[in-house]
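Novice: Provided below are the primary sequence and the corresponding predicted coordinates.
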Amino acid sequence: MSEALFSLHEIDVRYGRVPALVDATLSIHAGERVALIGANGSGKSTLLRVLHGLVPHASGAFVGSVPLRAQAMLFQRPHMLRMSVRNNVALALWLHGARWRSAQREATAALGRVGLEALAGRNARTLSGGQQQRLALARAWALKPAVLLLDEPTASLDPTAKREVETLIADAAHGRTLVFASHNLGQVKRLASRVVYLERGRVLADLPVDDFFKGPLPEEARMFVKGELA
C-alpha cells in the first residue's frame, strides 16, 4: 500500500476535562473512502478536525502529508457568505490565487456540475439546506482538492436532497481520498471502501466495508449496526 496521507498514533484530544479521542490510532492512504461511524459524541467530528488541522491533540503523534490547500472540509451546516451563490465559490478560488475573472468562470462551471447554475445570482443564505450542501460541494470541487473531509453531509436533509447530495459526493470523490462521518449505514455501504467505528473516542473497529457488515465485530459495533446502541 502507498505511504499514508494521514497517520495517527495514540492520539488524545480533550475539550476541557472531557475526552473526545482516546488513544486513536489509524492511517489513511490515497484513494481510500473511509466512513467514520458511531453514536453521537463518539469522536467522529473531532477526528475529522484533527485530520484538517483544526483541533490540536494533547498527546500522541499525528503526521499529515497533505497540505491544507489540497484538502477541503464540509461541515454538517456549511457556512454561506452573505453574497451571491457564484461569488461564494469564486471567492474561494480567488483566495487560492485565481484571477477574479477566471474565478467567476470556474465558479459558474462548478455550479453547473451540482445543478445550481440557474441560482448563481441569488444570495447564498436564501438557499434551502440541500441547495447549500450542493453549493458547499461545488465550492470544494472547484478547488480540486486531493482529500475531501465531510462531516455528516446529508444528516439534516430530506430524502430527495439526501439522494442528490450523495450522488454528488460519489462523483466528487472519484480519483480523490474521501473521509466522511455518517449515521446512515446504507450510505456507508454505498460510498465507503473502509469503515472505522468509534466508541467514546476510541477506535474499536477498522475494517473493509464488506468485512464490517458481514464479519464478526466487537460487541459495541455489532449493537450499533443492529440499531440497539443509541
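Specialist: On my side now, so go ahead.

Novice: For the rest of this, base every contact and every neighbour count on C-alpha atoms.
Specialist: Fine.

Novice: List the contacts of the residue nearest the centre of the chain.
Specialist: What sits nearest the mean C-alpha location of the chain, by C-alpha atoms, centre = their mean, is residue 150, with 1.2 Å. Contact analysis of residue 150 by C-alpha atoms under 8 Å, 6 or more residues apart in numbering lists 48, 73-76, 178-181.

Novice: hmm, try it at 10 Å
Specialist: Residue 150 makes contact with 35-36, 45, 48, 72-76, 137, 169, 178-182, according to C-alpha atoms under 10 Å, 6 or more residues apart in numbering.

Novice: for residue 219, same thing?
Specialist: 204, 225.

Novice: Pick out the most distant pair among the contacts of residue 150.
Specialist: 36 and 137 (19.1 Å; C-alpha to C-alpha).

Novice: element containing the residue at the greatest distance from the centre of the chain?
Specialist: The outermost residue of the chain relative to its centre, with distances by C-alpha atoms, centre = their mean, is residue 101 at 29.3 Å. In this assignment (DSSP states H and E), residue 101 forms part of helix 100-113.

Novice: Output the contacting helices and strands for the very next helix or strand once past that helix.
Specialist: Later in the chain than helix 100-113, the nearest helix or strand by DSSP H and E is helix 129-142. Here helix 129-142 touches strand 71-74, helix 85-95, helix 100-113, strand 147-151, helix 159-172, going by 3 or more C-alpha pairs under 10 Å, 6 or more residues apart in numbering; DSSP states H and E.

Novice: Take this one as well and set it beside the first:
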Amino acid sequence: MLRIESLRRDRFGPFDLALAPGEACAVTGPSGAGKSVFLRMVADLDPSEGRVSLDGVDRAAVPAPLWRRRVTYLAAEAGWWAETVAEHFPTGAPDRLAREREALRLPAEVFGWPVARLSTGERQRLALLRALAVNPRVLLLDEPTASLDPDSVRGAEAVIAGRRAAGLIVLLVSHDPAQVARLATRRLAVAGGKPA
C-alpha cells in the first residue's frame, strides 16, 4: 500500500492518497497545475513535508536511492547519460524484459544501439522499459506516451496494464482523457498546486 499523507511544499498540497497494489491513479489538471511536482515529491526528488510510506515503511526511513528504486519516477523527457542503450540497463535486464520490449515494438538489437541513434518515440519507450527494469513497487509516470504513435501507445499501455496485474501501483499524469479511462482506476484532479 502506498500512503501519502499531508504531502506539501511551498504552494503545493497538501495531498492525501492511498493506493493498493494493482491500482492506478490518474493525476489530471491543466498544464502548470502542479501534477509533475506532486509526482516528484512522492519520489523524494523535490523537497517536501508530510508523510509518504510504502507497505508501512516511511520514506524518511529509507535511503533516497533505494526509495527511488521502489518508487520510480519516469519524467516526460527522460535523461540519457551514457553512449549506448545497454549502459542504461542492469545486467540481464534485456533478457528479462524481452516480452515487454516486444510489446513496445522495439527490436532485440536496440540494446546495442548508440543513444544518439534513437528517435524521440524510441527514447520514450526505452525509458519506460528502463524504469521497469528495476522492478519498482510504484511507478510514477509523467506523460509516458506523449511522443508515441497509436500502435506504440497501445503497446505501452499493455505493458503498464500487465505490470499492474502483477501488483504494480501506478500514478499517471496524462492529458488524454481516453488514456485515463483505459488505464486508471481512480483520479486525482489538481488545480493551482492543490487537489481540486
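Specialist: Now that the structure is in, tell me what you want to look at. Here the structure is a predicted model, which means the values were calculated and not measured.

Novice: care to give me the TM-score?
Specialist: Scored by TM-score structural alignment, normalised by the length of structure 2, the superposition of the two chains gives a TM-score of 0.81; 180 aligned residues with a C-alpha RMSD of 2.0 Å.

Novice: sorry, back to before: would you agree the residue farthest from the centre of structure 1 is in contact with residue 90?
Specialist: Yes: counting by C-alpha atoms under 10 Å, residue 90 is a contact partner of residue 101 of structure 1 at 8.8 Å.

Novice: Mind telling me what residue 138 of structure 1 corresponds to in structure 2?
Specialist: Aligned counterpart of residue 138 of structure 1 in structure 2: residue 129 (TM-score structural alignment).

Novice: who touches its match in this structure?
Specialist: Taking C-alpha under 10 Å, 6+ apart, one finds 89, 93-94, 97-98, 100-101, 104, 123, 156, 159 in contact with residue 129 of structure 2.

Novice: Equivalent analysis for residue 181 of structure 2, please.
Specialist: So residue 181 of structure 2 contacts 26, 187 (C-alpha under 10 Å, 6+ apart).

Novice: measure the counterpart of it in structure 1 to residue 12 of structure 1 for me?
Specialist: The equivalent of residue 181 of structure 2 in structure 1 is residue 189 (alignment by TM-score structural alignment). Distance, residue 189 of structure 1 to residue 12 of structure 1, using C-alpha to C-alpha, to the nearest Å: 29 Å.

Novice: Kindly report the same for residue 199 of structure 1.
Specialist: Separation of residue 199 of structure 1 from residue 12 of structure 1 (C-alpha to C-alpha): 14 Å.

Novice: again with residue 110 of structure 1
Specialist: From residue 110 of structure 1 to residue 12 of structure 1 the distance is 38 Å (C-alpha to C-alpha).

Novice: So the two - more neighbours on which side?
Specialist: residue 110 (24 against 21; other C-alpha atoms under 10 Å).

Novice: What is the aligned counterpart of the more buried one in structure 2?
Specialist: In structure 2, residue 110 of structure 1 lands on residue 97 (TM-score structural alignment).

Novice: returning to what we had before: could you tell me whether the match of residue 181 of structure 2 really is in a strand?
Specialist: No: assessed with DSSP: H, G, I helix; E, B strand; the rest coil, residue 189 of structure 1 is helix; it does not lie in a strand.

Novice: Residue 81 of structure 1 contacts residue 123, correct?
Specialist: Yes: the pair residue 81 of structure 1 / residue 123 is scored as a contact, 8.7 Å apart, by C-alpha under 10 Å.

Novice: between those two, what contacts are shared?
Specialist: 87-88.

Novice: So which of these two has more stuff around it?
Specialist: Per other C-alpha under 10 Å, whichever of residue 81 of structure 1 and residue 123 has more neighbours is residue 123, with 17 against 14.

Novice: The more buried one corresponds to which position in structure 2?
Specialist: When structure 2 is aligned by TM-score structural alignment, residue 123 of structure 1 is paired with residue 114.

Novice: contacting residues for the nearest residue to that match once chain neighbours are set aside?
Specialist: Among residues not flanking residue 114 of structure 2 along the chain, residue 84 sits closest, at 4.1 Å (C-alpha to C-alpha, 6 or more residues apart in numbering). Residue 84 of structure 2 sits next to 110-117 when contact means C-alpha under 10 Å, 6+ apart.

Novice: ok, so of those, who is nearest residue 66 of structure 2?
Specialist: residue 111 (24.9 Å).

Novice: For burial, what's the neighbour tally of that closest one?
Specialist: Counted with other C-alpha under 10 Å, residue 111 of structure 2 comes out at 17.

Novice: and if you look at residue 18 of structure 2?
Specialist: Neighbour tally, residue 18 of structure 2, other C-alpha under 10 Å: 14.

Novice: ok, back up a step: check which residues of the helix holding residue 101 of structure 1 are buried.
Specialist: 103-104, 106-111, 113 (16 or more other C-alpha atoms under 10 Å).

Novice: what angle separates it from helix 85-95?
Specialist: Inter-element angle recorded for helix 100-113 of structure 1 and helix 85-95: 130 degrees (by axes from the mean of the first three to the mean of the last three C-alpha atoms, to 10 degrees).

Novice: contacting residues around helix 100-113 of structure 1?
Specialist: 85-98, 116-120, 134-143, 168, 171-172.

Novice: Just the buried ones out of those residues, please.
Specialist: Using 16+ other C-alpha under 10 Å, the buried members of the contacts of helix 100-113 of structure 1 are 85-94, 116-117, 119-120, 134-143, 168, 172.

Novice: chain center to stretch 22-37 of structure 1: distance?
Specialist: 12 Å (C-alpha atoms, centre = their mean, to the nearest Å).
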